[in-house]
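**Student:** No letters, just coordinates:
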């Protein structure tokens, strides 16, 4: 139940990031819902389609859709009546959602017989896929392709998760270890503005 609750929390937070971007681009309500939806469930949808896990998760559990719609309504009202919010609230909430999404992606892939390497890729896809779709629709360079430590945190969290399972750790322990790794690295990147080196020609 805790993982499910955090999954819903992550869905709402990712939806908010879609709403904020749509608002910045002055989209209409339909555009806002579309951008919020692809951000929140896009990665998991691609994962389920790649694994052959059909119908995809949000078709069998419509709570995800309700979470997105309610989040859109609340976010639209909040944007029109702005209140002072700490700068770190959304990045930290996003980091929590990201860590949980990665763990869920890894676990689902392993349940469908994927190898550890594929499971890590599915975890990264679950965590980052929606944001990639969002940024492409908004004509922006996806964050995972920039220098910010985002996908890297997902990869390392997935590796810890799968490695713990291969060492015969309990499933819950392995899942929490993966979540803690992704979350710690992402929070460290936010706190100290960590980034990867860029490939740029020397002058």
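**Tutor:** Sure thing, it's come through. Fair warning: this is a prediction, and the values are worked out from it, not measured in the lab. Numbering: from 1, shown residues only.
**Student:** Going by C-alpha atoms from here, please, whenever you check contacts or count neighbours.
**Tutor:** OK.
**Student:** mind checking which helix or strand the residue sitting nearest the centre point of the chain is in?
**Tutor:** The centre of the chain sits closest to residue 127, judged by CA atoms, centre = their mean, with a distance of 3.3 Å. Assigned by DSSP states H and E, residue 127 falls within helix 116-137.
**Student:** and that helix, what does it pack onto?
**Tutor:** helix 29-51, helix 89-111, helix 151-166 (3 or more CA pairs under 8 Å, 6 or more residues apart in numbering; DSSP states H and E).
**Student:** want to try a markdown table for those helices, with distance to residue 187 and mean neighbour count as columns?
**Tutor:** Below are the helices and strands packed on helix 116-137 laid out as a markdown table (distance: least, CA to CA, whole Å; neighbours: other CA atoms under 10 Å):
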| stretch | distance to residue 187 | mean neighbour count |
| --- | --- | --- |
| helix 29-51 | 20 | 22 |
| helix 89-111 | 7 | 23 |
| helix 151-166 | 10 | 22 |
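**Student:** let's bring in a second one:
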């Protein structure tokens, strides 16, 4: 059980909680299956699409039952401790989504590079890993996907991915590189939300 495998499970958990909290924010208390489904697709959506594009089979959550166990456990934590979030639901939603984006951008990038994908295609696959589950989540609950909002979303992912590639070229320790790159994405995204940073509009 490597540190990268454990990190992948942590990212899966974070995204599952994000999906479950989104479902709870839509008052889906009466339908536990719907909450599980939203948590599930949020957690595995991006990684599944990445693996399909790369032709990587079997897909991780199909091969390894630990992913499903983590998703179920994470959704249950979100549901049964939901009173923690009541009254301030938007903040934990943003926090868990941002943590998941930071972790999965770099994990997805690493997996693509390990599969022999060229560097820039690996960056795109890493970003896809991070954002696609959230796109599915927001679409299913009838929200505008976050990537189409005014706050910076893809830009922090791209920045962190480029930092990872640059530090890899410089020979930085992989664990430190991961922490630096994923941390940059998370901090950049949180600052973008806090100060409402956005790119110039195309008129």
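**Tutor:** The structure has been received and is ready for your questions. Everything numeric here is computed off the predicted structure, so don't read it as measured data.
**Student:** one step back: of all the helices and strands packed on helix 116-137 of structure 1, which lies closest to residue 132 of structure 1?
**Tutor:** With respect to residue 132 of structure 1, and counting by CA to CA, the nearest of these is helix 29-51 at 7.9 Å.
**Student:** Now for the alignment partner in structure 2 of the residue nearest to the centre of structure 1: which residues touch it?
**Tutor:** Alignment note (TM-score structural alignment): residue 127 of structure 1 maps to residue 130 of structure 2. Residues in contact with residue 130 of structure 2 (CA atoms under 8 Å, 6 or more residues apart in numbering) are 46-47, 100-105, 108.
**Student:** would CSV of these with distance to residue 9 of structure 2 be doable?
**Tutor:** Converted to CSV, these look like this (distance: CA to CA, whole Å):
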residue, distance to residue 9 of structure 2
46, 14
47, 12
100, 11
101, 14
102, 14
103, 10
104, 10
105, 14
108, 13
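**Student:** Which of those residues sits closest to residue 138 of structure 2?
**Tutor:** Among the contacts of residue 130 of structure 2, residue 46 lies closest to residue 138 of structure 2 (CA to CA), at 13.3 Å.
**Student:** out of everything not next to it in sequence, what's closest to the closest one?
**Tutor:** In space, and not counting its chain neighbours, residue 46 of structure 2 is closest to residue 129: 3.9 Å by CA to CA, 6 or more residues apart in numbering.
**Student:** ok, the one you found - how many residues close by?
**Tutor:** Look at residue 129 of structure 2: counted by other CA atoms under 10 Å, it has 29 neighbours.
**Student:** so what's it up against?
**Tutor:** Residues near residue 129 of structure 2 by CA under 8 Å, 6+ apart: 45-50, 104-105, 108.
**Student:** returning to what we had before: mean per-residue distance, the helix holding residue 127 of structure 1 to structure 2?
**Tutor:** Here helix 116-137 of structure 1, set against structure 2 after superposition, deviates by a mean of 0.7 Å using mean CA distance after the TM-score superposition for structure 1.
**Student:** Work out the gap between that helix and the centre of the chain.
**Tutor:** 8 Å (CA atoms, centre = their mean, to the nearest Å).
**Student:** hang on, the earlier thing: report the separation between the residue nearest to the centre of structure 1 and residue 89 of structure 1.
**Tutor:** 19 Å (CA to CA, to the nearest Å).
**Student:** What does residue 52 of structure 2 correspond to in structure 1?
**Tutor:** Per TM-score structural alignment, residue 52 of structure 2 is aligned with residue 49.
**Student:** Quick one: residues contacting the closest residue to that match other than its chain neighbours.
**Tutor:** Spatial nearest neighbour of residue 49 of structure 1, excluding adjacent residues (CA to CA, 6+ apart): residue 56 at 7.0 Å. Under the criterion of CA under 8 Å, 6+ apart, the contact list for residue 56 of structure 1 reads 45, 48-49.
**Student:** buried set for the helix holding residue 127 of structure 1?
**Tutor:** For helix 116-137 of structure 1, a neighbour-count test (16 or more other CA atoms under 10 Å) marks 116, 119-135 as buried.
**Student:** now the residue nearest to residue 49 of structure 1: how far from residue 164 of structure 1?
**Tutor:** Distance from residue 56 of structure 1 to residue 164 of structure 1, counting by CA to CA: 27 Å.
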